[in-house]
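Undergrad: My questions are about this predicted structure, shown below with the sequence.
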Amino acid sequence: MAKKSMIARDKKRLKLIKKFAAKRAALKATDPDALQKLPRNSSPTRRKFRDMSDGRPRGYMRRFGMSRIRFREEASKGNIPGVTKSSW
């Protein structure tokens, strides 16, 4: 479980990214140097993908939106459609 402050900080970054997305695109097309005047956290590269349920930052699987540990638990329970345990 990630710290609540880290999860909240990432949510705040996501809100800033959405707020300044149009402005960033316009400035990028016309004047790339003006991007530096925007808030630093409004850049999409500063976002950290996290597990939806517990906020774990590492081992994130974009396709499923969860960490590897959570994915394994949910797949074993059969909660993820189309995913089966492999055996050979």
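TA: Yep, it's here. It should be emphasised that the depicted structure is a prediction, and the values quoted were computed from it without experimental measurement.
Undergrad: For the rest of this, base every contact and every neighbour count on C-alpha atoms.
TA: OK.
Undergrad: Contacts only, for Ser43.
TA: By Cα atoms under 8 Å, 6 or more residues apart in numbering, the residues touching Ser43 are Ile17.
Undergrad: ok, 10 Å please
TA: Shown in contact with Ser43 (Cα atoms under 10 Å, 6 or more residues apart in numbering): 13-14, 16-18, 20-21, 24, 35.
Undergrad: buried sites along the helix ranked longest in the chain?
TA: Using DSSP state H, we find that the single longest helix of the chain is helix 4-30. Across helix 4-30, burial judged by 16 or more other Cα atoms under 10 Å covers 7, 10, 13-14, 16-17, 20, 24.
Undergrad: who touches stretch 59-77?
TA: With Cα under 10 Å, 6+ apart, stretch 59-77 has contacts from 48-58, 78-85.
Undergrad: what about versus this one:
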Amino acid sequence: MARMGLIQRGGKIRELVNRYRAMREDLRAGMREASSLDDRWDIYKKLQYLPRNSAPTRLHRRCLSTGRPRANYRDFGLSRHVLREMAHACLSPGLVRSSR
């Protein structure tokens, strides 16, 4: 199980990303439409003043059941450990376990 502080930090980052999403998209659209280099530079400075944790690249996928940050499958939202246990228990339909 992941530490609760790390999971809560991820939740705060997710909230920041959602709060600043529209502003960030507007600034990026303005950057694409800017005609002069000075206008682009001003918009770039405004982007830099946004909180660092409001960037969507700061988000990290975690396992829904354990909170493990690594080895997650997007289709299931689970880490490889949990997915393997579910496959052995026949709890996930359509998933075939490999055995040699």
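TA: It's in. Note that the structure is predicted; figures quoted are calculated from it, not measured.
Undergrad: In CSV: the buried residues of helix 4-30 of the first structure, plus distance to Met66 of the first structure.
TA: Below are these laid out as CSV (distance: Cα to Cα, whole Å):
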residue, distance to Met66 of the first structure
Ile7, 14
Asp10, 15
Arg13, 19
Leu14, 17
Leu16, 23
Ile17, 21
Phe20, 26
Arg24, 29
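Undergrad: so the next helix or strand after the longest helix of the first structure matches what in the second structure?
TA: Using DSSP states H and E, the helix or strand that directly follows helix 4-30 of the first structure along the chain is strand 60-61. Mapping strand 60-61 of the first structure onto the second structure (TM-score structural alignment) gives residues 72-73.
Undergrad: how far does that stretch sit from the chain's center?
TA: 13 Å (Cα atoms, centre = their mean, to the nearest Å).
Undergrad: Mean deviation, that stretch versus the first structure?
TA: Comparison of stretch 72-73 of the second structure with the first structure after fitting gives an average deviation of 1.1 Å (mean Cα distance after the TM-score superposition for the first structure).
Undergrad: that older thread, give me the buried entries from the contacts of stretch 59-77 of the first structure.
TA: Buried among the contacts of stretch 59-77 of the first structure by 16+ other Cα under 10 Å: 48-51, 55-57.
Undergrad: Reformat those as a markdown table; add distance to Ser67 of the first structure.
TA: Shown next, in a markdown table, are those (distance: Cα to Cα, whole Å):
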| residue | distance to Ser67 of the first structure |
| --- | --- |
| Lys48 | 13 |
| Phe49 | 10 |
| Arg50 | 7 |
| Asp51 | 5 |
| Gly55 | 9 |
| Arg56 | 7 |
| Pro57 | 8 |
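Undergrad: I'd guessed Gly11 of the second structure sits against Leu59; true?
TA: Yes: using Cα atoms under 10 Å, Gly11 of the second structure makes contact with Leu59 at a distance of 9.1 Å.
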